[in-house]
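Visitor: sequence first, predicted coordinates after that:
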Amino acid sequence: MRPAPHKLQQAHRRNVIYGSIRHVYLHQHTMNKSRQHNRESAAFLESCPPSGRR
């Protein structure tokens, strides 16, 4: 037995919204992470003396 059509539509719309949000978030997150990682590692290497590195 199939669920009611309006239930399916609601679930589908929710999936579409969540999917697009997740897609945008993941894309921004990966872009930011690589850019931020480069900046952070450069700052980290500058701020730490070579012997004090963890």
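Guide: Nice, thanks for sending it over. Numbering: from 1, shown residues only.

Visitor: okay, CA-based contacts and neighbour counts for the rest of this
Guide: Will do.

Visitor: walking through this protein, point out its strands one by one.
Guide: Counting by DSSP state E, one finds no strands in the chain.

Visitor: check it and tell me which residue is nearest its centre.
Guide: L26 (3.2 Å; C-alpha atoms, centre = their mean).

Visitor: against S20, how distant is it?
Guide: For L26, the distance to S20 equals 10 Å [C-alpha to C-alpha, to the nearest Å].

Visitor: how near is H23 to K7?
Guide: 24 Å.

Visitor: brain fart, H29
Guide: H29 sits 32 Å away from K7, going by C-alpha to C-alpha.

Visitor: another structure for you, compare them:
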Amino acid sequence: MGPDTARRAGLVSAQLLGLALTRYLLRLPAVAALTPDEIETAYAPAIAGVLGLG
């Protein structure tokens, strides 16, 4: 674990909470209509980048 582990975990959490907010609470049609595979395709590069894997 590096010195910025907590920061990276917080950023990933913020991304996923934003997805949950727009998909399940706000029910924005463009986000609610996404399949799990589409979400994975869209989010994987961003999360990998935040984690330093990309």
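Guide: Nice, thanks for sending it over. Here the structure is a predicted model, which is why all the values come from computation and not from measurement.

Visitor: mind telling me the TM-score for this superposition?
Guide: Here the TM-score for the pair of chains, by TM-score structural alignment, normalised by the length of structure 1, is 0.40; 27 aligned residues with a C-alpha RMSD of 2.3 Å.

Visitor: of H29 and K7 of structure 1, which one has the most company?
Guide: Here H29 of structure 1 and K7 are compared on neighbour count by other C-alpha atoms under 10 Å; more neighbours surround H29, at 14 against 10.

Visitor: give me the distance between the more buried one and R13 of structure 1.
Guide: For H29 of structure 1, the distance to R13 of structure 1 - C-alpha to C-alpha - is 24 Å.

Visitor: do the same with H23 of structure 1
Guide: Relative to R13 of structure 1, and taking C-alpha to C-alpha, H23 of structure 1 is found at 15 Å.

Visitor: do S47 of structure 1 as well
Guide: Taking C-alpha to C-alpha, one finds S47 of structure 1 at 48 Å from R13 of structure 1.

Visitor: with R22 of structure 1 instead?
Guide: On the measure of C-alpha to C-alpha, R22 of structure 1 and R13 of structure 1 end up 14 Å apart.

Visitor: same check on A43 of structure 1?
Guide: Counting by C-alpha to C-alpha, the gap from A43 of structure 1 to R13 of structure 1 is 43 Å.

Visitor: again with A42 of structure 1
Guide: Taken as C-alpha to C-alpha, the span from A42 of structure 1 to R13 of structure 1 is 43 Å.

Visitor: ok, now R39 of structure 1?
Guide: Taken as C-alpha to C-alpha, the span from R39 of structure 1 to R13 of structure 1 is 38 Å.

Visitor: what of L26 of structure 1?
Guide: Taking C-alpha to C-alpha, one finds L26 of structure 1 at 20 Å from R13 of structure 1.
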